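Colleague: no sequence on this one, just coordinates:
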């Protein structure tokens, strides 16, 4: 039986998501007692993928435009602050969970363009 590349990719993504979820469960308590970090932590309320998503609403402003994903909120925020974006097009960034909580996505809030 021949398996398509799309099917292989879906299975791989599902396996990685499951593995990450298990790893996250195992490391949550281990990192909770670690030393305080100097950089931004996850927000008090974990934000789900922001709405409206530009890809879902016909790119009508204002909307949130997905950029990329990270393993942690810290990595997402560090990237957003160290890589300037077009302030004429976007007014802020948002780091929020997606993929069922396995990853953190970076969205820019698009107001023009």
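Modeller: Structure's in. What do you need? This is a predicted model, so every value here is computed, not measured.

Colleague: Only C-alpha atoms from now on, for both contacts and neighbour counts.
Modeller: Noted.

Colleague: I'd guessed residue 108 sits against residue 62; true?
Modeller: No: Residue 108 is beyond contact range of residue 62, at 10.4 Å (criterion: Cα atoms under 8 Å).

Colleague: if you count what's nearby, which of the two comes out ahead?
Modeller: Taking other Cα atoms under 10 Å, residue 108 and residue 62 do not tie; residue 108 has more neighbours (22 against 18).

Colleague: putting a second one here so we can go through both:
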């Protein structure tokens, strides 16, 4: 029995060391930024039309005012960033899934006007 006990302890120590090495590698791999974490926040929000929609709530602020649609989130965000909108009327834009996921809609969040 004296021989079995040291062998068991050695085997458990080896398994523990291997588990520590593999567990230690996992967090660093998980901490690496993914492609989705590098996108702007507006592009990540995969949702149907934001609410409340200005057209549906009698244009009561704050609400989301639909502008147009695009084929991709990148096109939607590029358009919104390259075409300045009235900052006195809107405070941000949202690109979201539109028409059941076939396209991407652009909405401006209307706060005044």
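Modeller: Now that the structure is in, tell me what you want to look at. Just so it is clear, the structure is predicted and the values come from calculations on it, not from any experiment.

Colleague: Read off where stretch 4-18 of structure 2 ends up in structure 1.
Modeller: Under TM-score structural alignment, stretch 4-18 of structure 2 corresponds to no residues of structure 1.

Colleague: buried ones in that stretch?
Modeller: Residues of stretch 4-18 of structure 2 classed as buried by neighbour count (16 or more other Cα atoms under 10 Å): none.

Colleague: what about the strands in structure 1?
Modeller: In structure 1, the strands defined using DSSP state E lie at 63-70, 90-98, 103-110.

Colleague: all helices of structure 2, in order?
Modeller: Here structure 2 has its helices, by DSSP state H, at 4-31, 41-44, 73-82.

Colleague: want to throw the ones you listed into a markdown table with distance to residue 66 of structure 2?
Modeller: Shown next, in a markdown table, are the helices of structure 2 (distance: least, Cα to Cα, whole Å):
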| stretch | distance to residue 66 of structure 2 |
| --- | --- |
| helix 4-31 | 37 |
| helix 41-44 | 15 |
| helix 73-82 | 12 |
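
Colleague: Which of the ones you listed sits closest to residue 100 of structure 2?
Modeller: Closest of the helices of structure 2 to residue 100 of structure 2 is helix 73-82, at 14.5 Å (criterion: Cα to Cα).

Colleague: same for that closest one, what does it pack against?
Modeller: helix 41-44, strand 90-98, strand 103-110 (3 or more Cα pairs under 8 Å, 6 or more residues apart in numbering; DSSP states H and E).

Colleague: so can I have TSV of the ones you listed showing distance to residue 24 of structure 2?
Modeller: As requested, the helices and strands packed on helix 73-82 of structure 2 are arranged in TSV below (distance: least, Cα to Cα, whole Å):
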stretch	distance to residue 24 of structure 2
helix 41-44	30
strand 90-98	38
strand 103-110	40
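
Colleague: With that, I have no additional questions.
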